[in-house]
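Asks: Show me how the following folds:
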Amino acid sequence: MPIEPPTPPSAAANAMRVLVIRHGAFGDLVQASGALRDIREHHAGAHLSLLVAPQYAPLMRRCPYVDATIEDPRAPLLDPRRSLGLLRRLRAQRFDRVYDLQGSDRTRLYRLMLARPGVPWSRNDNPGDGPTPDRLAYAELLARAGVPAAHAATPQVRWMAGDVSALLATAGVAPGYVALIPGSAARHPHKRWPHYAELARRLAARGIEAVVAPGPDELELARTLPCRTLLGPHGEPLDWFRLAGVLDRAAFVIGNDTGPTHLAAALGRPGLALFGPHTRAQRTGILLPGFDAIEAADLQALGVDEVLARAERMGLPARA
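Replies: Prediction:
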């Protein structure tokens, strides 16, 4: 049965119109949730629209801080004719305030084409190769714009967690399980720590059940692991809301640098992320209270003993 999104705040027909731009990806939208909440609270009576990539529009329609989503297919910048329909639609909305959390070349072009006298446009200029996590850059952007940034630095996405009681009961999964996130997008195989099967066996020896809720790129990988695999009623990957529900109930989470691991951190779960040399954990914003990371020059050489020892310091029970 589909999960219905909560009803967003209502806005009068003559209300102030606010546009927030954050296309994605999944983990980036998780990181932006706190900033969205701050903007919503500052513009309590406004109509707030989010410009987002089409694949994330269903997710963000559930967000209680957003009144409407506008899908941006992000046509090639060298072919501006394909963007004219979107630009006309945005221009017709006559937004009174714009917060550009994306801060890309594309959104710079949008600003040039949509600018109206007297309409403030706050832009995130945090470079992708810089040391500052986006969530902290969002807090700085909002502070400069005069928006109290009470939540931007510590995003919380409990609104995303669906009720998975029936799912867990059907799968025979009892409380106290550890959620493993062994995959990543297929285009990022270098982010995958290769020892999750051994980790699952070691957890089982302690009497701790491990579960995995694989995405579309991780179904084959999940079948190789000695743990419980959680899927939908027809064998399909869980949607974002049920995935969040599974993570929200986990006693502990161990995962790669991928969107669901960032989701677990923003849900406030205790956990540990495993990073190779591709990026710094600090830059991604995943280091939240109760959530830590191991950074390894070679993920292949990162042993299960080291992961378990760090996880125990973070709250993983030694025995069930």
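Asks: From now on I want contacts and neighbour counts done on CA atoms only, so please keep to that.
Replies: Noted.
Asks: Going by residue numbers, what spans are strands in the stretch 201-320 of the chain?
Replies: 210-212, 228-229, 252-256, 271-275, 291-295 (DSSP state E, counting those that start in this stretch).
Asks: Can I get the ones you listed in CSV including mean neighbour count and distance to residue 263?
Replies: Formatted as CSV, the strands of the stretch 201-320 of the chain follow (neighbours: other CA atoms under 10 Å; distance: least, CA to CA, whole Å):
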stretch, mean neighbour count, distance to residue 263
strand 210-212, 25, 14
strand 228-229, 18, 19
strand 252-256, 25, 10
strand 271-275, 27, 11
strand 291-295, 20, 11
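Asks: how about the biggest helix by length in the chain: buried residues?
Replies: Counting residues, the longest helix found in the chain (DSSP state H) is helix 26-42. For helix 26-42, the neighbour count (16 or more other CA atoms under 10 Å) marks 26-41 as buried.
Asks: Likewise for stretch 291-310?
Replies: Of all the residues in stretch 291-310, those buried under the rule 16+ other CA under 10 Å are 291-296, 299, 302, 304, 307-308, 310.
Asks: Could you find the closest non-adjacent residue to residue 168?
Replies: Nearest residue to residue 168 in three dimensions, chain neighbours excluded: residue 174, at 7.3 Å (CA to CA, 6 or more residues apart in numbering).
Asks: Would you agree the one you found falls within a strand?
Replies: No - read with DSSP: H, G, I helix; E, B strand; the rest coil, residue 174 is coil and lies in no strand.
Asks: How about residue 157: what's its closest non-neighbour residue?
Replies: Residue 157 sits nearest to residue 267 (CA to CA, 6+ apart), 5.5 Å away.
Asks: Okay, the one you found and residue 245: tell me how far apart.
Replies: As judged by CA to CA, to the nearest Å, residue 267 and residue 245 stand 9 Å apart.
Asks: Could you also give me the structure for this next sequence, so I can compare it with the first?
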Amino acid sequence: MSNSPAANLQSAAMGTGIGPVLDRFQDVERIAVLRGGGLGDLLFAYPALSALAAAYPDASITLLGLPLHAELLRHRPGPVAEVEVLPFASGVRPGPEDGTATANFFADMRSRHFDLAVQIHGGGRNSNPFLLKLGARHTVGTRTPDAVALERTLPYIYYQNEFLRSLEVVGLAGAAPVSLEPRLIVTPEETAAGLHLTGAGTRPLLVIHPGATDPRRRWPASSFAVVAARAARDGSDVVLVGDDGDAPLAAEIVRMAQAEAASEGARIRSLAGRLSLSELTGVLSVATVVVGNDSGPRHLAQAVGTPTVGIYWVGNVINAGALGRMLHRVHLAWTTQCVECGVDVTQVGWTAERCEHDDSHVQQIQPDAVYDDVRDLTATTPLLRGR
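Replies: Predicted coordinates for the structure are as follows:
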């Protein structure tokens, strides 16, 4: 059968996917998936990884990712057999490039004789040439008009939900969805660590992650503090999480929230900068509700099945918002222009340069509205989660 795009579109008949689910490739035993980026980027790709594992049950999946991905998936049951850390390479993994290390990486990857290589890392300008150097028999992925072609490609249009984009890509390789959102297995050790670190018990537990890589996605500390204080007054334990860079912000929120709660019984504290990724996974898994900006920990909370309330700029919710509303609530800021210079902030990447201003795009979201969802989820989701 021809592998031309037209022939494959006409012959797609392997079930329903996000886009066409084309014919599977034959004799696939080794699959490489290129997905760099942060924690959230990996979780966006997780439904696609699960779909590939179901479509090719006898194949071994190698994720080409970052050390953070390897740490999260190490010894964790799931679709990925191994993680190979990417070398520093323009548009794939930012950092000081080492020609020898890169050459050694490609030599090692070509020796694996991958049958299928999947690119779900951006529009393909840099990632498609990178993928082709693996020497795989078959290649699929996304492509902007100026990117080199793979064997089967999907047009890359920026504003698309990333879960669905990744599923559409693996549909090109005959993989139909088994889940629309990530489902990450939490180990018993992680659950035990989460319970120990938070003291979670009979009281509801609200976990707050106030950080975000892009400062424009950060809700003000004062708004997080209002939510934390109200939760504490209503009888919840409140724990702030984040990395080392988030620790000062988390400490400020704790101070503000304790002052606003004005109650000796208020239990508000920070674990920011003190948790390994495995411990963070455990803490998020035992939470009653997680509140956070559009960030990796919020996506991780969703992946382990914990209800979330997300703070989103409207453009980001298109790409990264949870699909359902039973467990995941979304609060949108409809900002379209920079508050400082007025530039159109909906234009991204190749269509416009980012202005230099870091003013929050989400500051107008009201704490009362966010807490209404926290209270509702706190009351209803223990029943839905079997707790």
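Asks: Adding distance to residue 285 of the first structure, write the buried residues of stretch 291-310 of the first structure out as TSV.
Replies: Listed next are those as TSV, based on distance: CA to CA, whole Å:
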residue	distance to residue 285 of the first structure
291	11
292	11
293	11
294	14
295	14
296	17
299	20
302	22
304	24
307	20
308	22
310	19
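Asks: Nearest to residue 52 of the first structure among the residues you listed?
Replies: The closest of those to residue 52 of the first structure turns out to be residue 291 (CA to CA; 27.4 Å).
Asks: Excluding sequence neighbours, find me the nearest residue to the closest one.
Replies: residue 271 (4.8 Å).
Asks: just checking, the one you found touches residue 253?
Replies: Yes - with contacts counted by CA atoms under 8 Å, residue 271 of the first structure reaches residue 253, the gap being 4.4 Å.
Asks: Need the residues touching each of the two.
Replies: Common neighbours of residue 271 of the first structure and residue 253, using CA atoms under 8 Å, 6 or more residues apart in numbering, are residue 264.
Asks: before we move on, back to that, give the equivalent position in the second structure for the residue nearest to residue 157 of the first structure.
Replies: Using TM-score structural alignment, the partner of residue 267 of the first structure in the second structure is residue 304.
Asks: Pull the contacting residues for its match.
Replies: 183-186, 281, 284-285.
Asks: and with 7 Å instead?
Replies: 183-186, 285 (CA atoms under 7 Å, 6 or more residues apart in numbering).
Asks: cool, and residue 361 of the second structure?
Replies: Per CA under 7 Å, 6+ apart, neighbours of residue 361 of the second structure: 216-217, 313, 333, 335.
Asks: Now flag whichever of those is closest to residue 5 of the second structure.
Replies: Residue 5 of the second structure lies nearest to residue 313 out of the contacts of residue 361 of the second structure, by CA to CA, at 36.0 Å.
Asks: which residue sits closest to the closest one, ignoring its sequence neighbours?
Replies: Leaving aside its chain neighbours, residue 313 of the second structure sits nearest to residue 333 (4.9 Å; criterion: CA to CA, 6+ apart).
Asks: what's around the alignment partner in the first structure of residue 106 of the second structure, how many residues?
Replies: Under the alignment by TM-score structural alignment, residue 106 of the second structure pairs with residue 87 in the first structure. Other residues near residue 87 of the first structure come to 17 when the count uses other CA atoms under 10 Å.
Asks: Helix, strand, or coil at residue 87 of the first structure?
Replies: Residue 87 of the first structure is classified as helix under three-state DSSP.
Asks: That one and residue 106 of the first structure, how far apart?
Replies: For residue 87 of the first structure, the distance to residue 106 of the first structure (CA to CA) stands at 12 Å.
Asks: returning to what we had before: quick one: contacts of the longest helix of the first structure?
Replies: 22, 65, 135, 138-139, 147-157, 259, 262-263.
Asks: The aligned residue in the first structure for residue 52 of the second structure and residue 308 of the first structure: what is the separation?
Replies: Superposed on the first structure with TM-score structural alignment, residue 52 of the second structure falls opposite residue 39. Separation of residue 39 of the first structure from residue 308 of the first structure (CA to CA): 39 Å.
Asks: swap in residue 225 of the first structure?
Replies: 17 Å.
Asks: One more: residue 65 of the first structure?
Replies: Using CA to CA, we find residue 65 of the first structure at a distance of 38 Å from residue 308 of the first structure.
Asks: residue boundaries of the helices in the first structure?
Replies: Applying DSSP H to the first structure gives helices spanning 26-42, 57-60, 84-93, 105-114, 134-144, 165-171, 196-205, 219-223, 240-248, 259-266, 281-284, 304-314.
Asks: Packed most tightly, which of the ones you listed would that be?
Replies: helix 259-266 (a mean of 27; mean count of other CA atoms under 10 Å).
Asks: For that helix, enumerate the helices and strands it packs against.
Replies: If you count contacts as 3 or more CA pairs under 7 Å, 6 or more residues apart in numbering; DSSP states H and E, helix 259-266 of the first structure packs onto helix 26-42.
Asks: now the aligned residue in the first structure for residue 127 of the second structure, nearest residue through space, not along the chain?
Replies: Matched across to the first structure, residue 127 of the second structure falls on residue 107, judged by TM-score structural alignment. Distances taken as CA to CA, 6+ apart place residue 100 nearest to residue 107 of the first structure, at 7.3 Å, with adjacent residues excluded.
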